[in-house]
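S.K.: The sequence and its predicted three-dimensional model are supplied below.
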Amino acid sequence: MQWYLDVLKKYAVFGGRAQRKEYWFFVLFNIIFSVVLSMVDGLTGTFNAESGYGLLSGLYTLAVAIPGIAVSVRRLHDTGRTGWWFFILLIPVIGAIIFLVFMCFDGDESDNEHGPNPKYPLSSSV
């Protein structure tokens, strides 16, 4: 849960690096909260079948959209890529597959142009 809260604390921080653990725990908790809120929407009658969203799940999605993009960009930075690679998601199917592969790669072991390695913050190059 701490990883999820850390991403929210860095709400719109697009600079720096994010390790795999930070990104994937954010994704995990995001999915859990979305499913729970969708169930609550279904039970309260605020779910709209046409849009696929309910009131609570829609508001939650809007609230975490910017931190989700920001942690994705920081994760790309950790693998030595520029944040502009995020736009590969605009390519149907293949873009999402490539993006998923990028998110699974381990980050650069040493410092890169985006900052020190978040996995080993005290081992910066001398």
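M.R.: Yes, it's here.
S.K.: Please make it C-alpha for all contacts and neighbour counts, starting now.
M.R.: Noted.
S.K.: and the closest residue to residue 46 other than its chain neighbours, how far is that from residue 35?
M.R.: Excluding the flanking residues, the one nearest residue 46 by C-alpha to C-alpha, 6 or more residues apart in numbering is residue 54, at 5.2 Å. Per C-alpha to C-alpha, to the nearest Å, residue 54 is found 11 Å from residue 35.
S.K.: Tell me which of these two has more neighbours.
M.R.: It is residue 54, of residue 54 and residue 35, that has more neighbours when counted by other C-alpha atoms under 10 Å, with 21 against 13.
S.K.: Distance check, the more buried one against residue 29.
M.R.: Residue 54 sits 18 Å away from residue 29, taking C-alpha to C-alpha as the criterion.
S.K.: As a check, name the ranges of all helices in this structure.
M.R.: 2-9, 20-44, 55-78, 94-104 (DSSP state H).
S.K.: put this beside the first:
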Amino acid sequence: MANTMDAAAGGYTREVGMVEALKLFFSNYINFEGRSNRGELWWAALALFLISLALGLVDAMLGMQLFGAIFSLATLVPGIAIGVRRLHDIDKSGWWYLIILVPIVGALVLIYFFVQKPTPGPNRFG
């Protein structure tokens, strides 16, 4: 997709669709460096949710929890990696991802971070 000027962020952002976000998600499987924009994170999250939903239906028809469990395990590490890269995009250390371990509040804080506008221009993570 085209690069567009994001005036609110003060810099260029790359627009990604669901398919491209999913490709980026799996091509950066264990990449914890660099930055990921909001579109990349949220489109990938939506795609993973829809795939999980479909696999859950297949598992229900088969009467066993197989495909959903395998998919969840396969996407665990890249899910953490994209979250860390998204934190880098707002100039926060990836270690902030560990706040997810705090019940309820941790998840809410992470969601708040994930919806933030990116740091304008380059930051210490790229």
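M.R.: Here it is on my side, so go on. A quick note: this is a predicted structure, and the numbers were derived from the prediction, not measured.
S.K.: And residue 59 of structure 1, how close does it get to residue 30 of structure 1?
M.R.: In terms of C-alpha to C-alpha, residue 59 of structure 1 sits 13 Å off from residue 30 of structure 1.
S.K.: wait, what's in contact with the most centrally placed residue in structure 1?
M.R.: In structure 1, the residue lying closest to the centroid (C-alpha atoms, centre = their mean) is residue 68, at 3.8 Å. By C-alpha atoms under 8 Å, 6 or more residues apart in numbering, residue 68 of structure 1 lies in contact with residue 26.
S.K.: Tell me the residue in structure 2 aligned with it.
M.R.: Counting by TM-score structural alignment, residue 68 of structure 1 lines up with residue 79 in structure 2.
S.K.: how much space between that match and residue 97 of structure 2?
M.R.: Remark: distance between residue 79 of structure 2 and residue 97 of structure 2 (C-alpha to C-alpha) = 11 Å.
S.K.: Over to residue 104 of structure 2?
M.R.: The value you get for residue 104 of structure 2 to residue 97 of structure 2, if C-alpha to C-alpha is used, is 14 Å.
S.K.: same question, residue 109 of structure 2
M.R.: For residue 109 of structure 2 relative to residue 97 of structure 2 (C-alpha to C-alpha), the value is 10 Å.
S.K.: ok, now residue 106 of structure 2?
M.R.: 9 Å.
S.K.: ditto for residue 118 of structure 2
M.R.: The separation that residue 118 of structure 2 has from residue 97 of structure 2, given C-alpha to C-alpha, amounts to 17 Å.
S.K.: same check, this time on residue 39 of structure 2
M.R.: Taking C-alpha to C-alpha, one finds residue 39 of structure 2 at 18 Å from residue 97 of structure 2.
S.K.: Next up, the contacts around residue 85 of structure 1.
M.R.: Going by C-alpha under 8 Å, 6+ apart, residue 85 of structure 1 touches 76, 99.
S.K.: try 7 Å
M.R.: Applying C-alpha atoms under 7 Å, 6 or more residues apart in numbering to residue 85 of structure 1 gives no contacts.
S.K.: and it, what pairs with it in structure 2?
M.R.: Using TM-score structural alignment, residue 85 of structure 1 pairs with residue 96 in structure 2.
S.K.: Where does stretch 112-119 of structure 2 end up in structure 1?
M.R.: Against structure 1, stretch 112-119 of structure 2 falls on residues 101-108 (TM-score structural alignment).
S.K.: Could I get the buried residue list for the matching stretch?
M.R.: 102-103, 107-108 (16 or more other C-alpha atoms under 10 Å).
S.K.: which one of those residues sits closest to residue 41 of structure 1?
M.R.: Nearest to residue 41 of structure 1 among the buried residues of stretch 101-108 of structure 1: residue 103, at 30.7 Å, using C-alpha to C-alpha.
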